[in-house]
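Engineer: Below: sequence and its predicted model.
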Amino acid sequence: MNKNVLFNKLISFTTSVHQVTHDLTQNVKSDSITAVQYKILEYIKVSQSVTSSEISECLHISMPNTSREIKKLNEKNLIEKISDPKDRRKQTIHLSKEGGIMMNEAFATIQTRFQNRIQNASEQDLEEIEQAITILQTKLFYN
């Protein structure tokens, strides 16, 4: 296999992923939060428990900006910070009940849009898509 061809396919694929992600998530955020705050909440929803530094690193936001946005989300009661009992300086961030409700509503809209995209896919197509995602997740996107 030509690795340059494979790389070019990866670039094309990741560009498509970004476009589909944009299409699926367009206008799902509440008007009470910014786009950056939505991305942070989305990351927390998917990851369950995160630190400020993980948010900063994953979303490419500076630590000062991350801290400021975390503070705003905390003031809006959308997240909770839980201190590590062994090291009070270390905190993990979780969605609050209100944040969970907000993100469940957003994800329900995304799920509906996704189901509309795949509504004409055959059972075999769906199985192949699932298998492809599993392979990508285990072989390429692992941590």
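Structural biologist: Right, received. Where do you want to start? Numbers count the residues shown, from 1 in each chain.
Engineer: hey, let's count contacts and neighbours off CA atoms from now on
Structural biologist: OK.
Engineer: where along the chain do the strands fall?
Structural biologist: 79-83, 91-95 (DSSP state E).
Engineer: ok, and here's another one to check against it:
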Amino acid sequence: MDRKALFQKFVAFTTAVHQTTHEMTKDVKSDAVTPMQYGILEYIAVSEPVTLSQISDCLHISMPNASRELKKLGDKRLCEKVTVAEDRRKQYIRLTEEGKALMNEAFARIEARFLHRLRHASEEELTQIDSAIDVLQAKVFDMDDD
């Protein structure tokens, strides 16, 4: 296997993922939040509970900016901080019921666009896509192996 060619293919793939993500998520964001706030809510929704430093690191925003945006989201009752019982200095951030409802609505619209793109895929192709996602998740995107 030519690993350099594989890497070039991976770069093209991740670029396509970013472009497709943008296309599938445009116009699903609520008017109640900014694009950055939506990104934070989306990250919390798929990864909760999370810490402020995880949000800052994953979304490439400074800790002060992440903290300021979380305060705004808290004021809008879309997320909340929860103190960890075992370590009272540590706080997790999670969605409130209102935040979950907002994200469920956004994910439903994204799901409809996703299913529309797959409307002509055969059962065999859907199984291949499912397996490919599993392999990518386990071998490329899983950060626990670092």
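Structural biologist: Everything's here; your move. Just so you know, these numbers come straight off a predicted model, no measurement behind them.
Engineer: Could you get me the TM-score between them?
Structural biologist: TM-score for the superposed chains, counting by TM-score structural alignment, normalised by the length of structure 1: 0.98, backed by 143 aligned residues with a Cα RMSD of 0.7 Å.
Engineer: Highest mean neighbour count across the strands of structure 1, which stretch is it?
Structural biologist: Highest mean neighbour count of these: strand 91-95, a mean of 20 (counted as mean count of other Cα atoms under 10 Å).
Engineer: Tell me which other helices or strands that strand touches.
Structural biologist: Packing partners of strand 91-95 of structure 1 (3 or more Cα pairs under 8 Å, 6 or more residues apart in numbering; DSSP states H and E): helix 35-47, helix 52-59, strand 79-83.
Engineer: Quick one: average offset of the second one versus structure 2, please.
Structural biologist: What that stands for is helix 52-59 of structure 1. Following the fit onto structure 2, the mean deviation recorded for helix 52-59 of structure 1 is 0.3 Å by mean Cα distance after the TM-score superposition for structure 1.
Engineer: ok so, going back, so for Glu128 of structure 1, which of the helices and strands packed on strand 91-95 of structure 1 sits nearest?
Structural biologist: Glu128 of structure 1 lies closest, by Cα to Cα, to one member of these: helix 35-47, at 23.5 Å.
Engineer: who touches the spatially most central residue of structure 1 in this structure?
Structural biologist: Centroid-nearest residue in structure 1: Tyr43, 4.0 Å away (criterion: Cα atoms, centre = their mean). Contact partners of Tyr43 of structure 1, counting by Cα atoms under 8 Å, 6 or more residues apart in numbering, are Ile55.
Engineer: Report the separation between it and Ile55 of structure 1.
Structural biologist: 7 Å (Cα to Cα, to the nearest Å).
Engineer: what do you get for Asp23 of structure 1?
Structural biologist: Taken as Cα to Cα, the span from Asp23 of structure 1 to Ile55 of structure 1 is 23 Å.
Engineer: Next: Lys39 of structure 1.
Structural biologist: 9 Å.
Engineer: Between those two, which has more neighbouring residues?
Structural biologist: Higher neighbour count among Lys39 of structure 1 and Ile55: Ile55, with 22 against 14, using other Cα atoms under 10 Å.
Engineer: Do I have it right that Glu69 of structure 1 meets Lys39?
Structural biologist: No: look at Glu69 of structure 1 against Lys39 with Cα atoms under 8 Å: they stay out of range, at 10.6 Å.
Engineer: which parts of stretch 101-118 of structure 2 are buried?
Structural biologist: Of the residues in stretch 101-118 of structure 2, those with enough neighbours to count as buried (16 or more other Cα atoms under 10 Å) are Leu102, Met103, Ala106, Phe107, Arg109, Ile110.
Engineer: can you give me the helices in structure 2?
Structural biologist: Here structure 2 has its helices, by DSSP state H, at 3-25, 35-47, 52-59, 63-75, 97-117, 123-136.
Engineer: so which of those helices gets nearest Lys81 of structure 2?
Structural biologist: Taking those one by one with Cα to Cα, helix 63-75 is closest: 8.2 Å.
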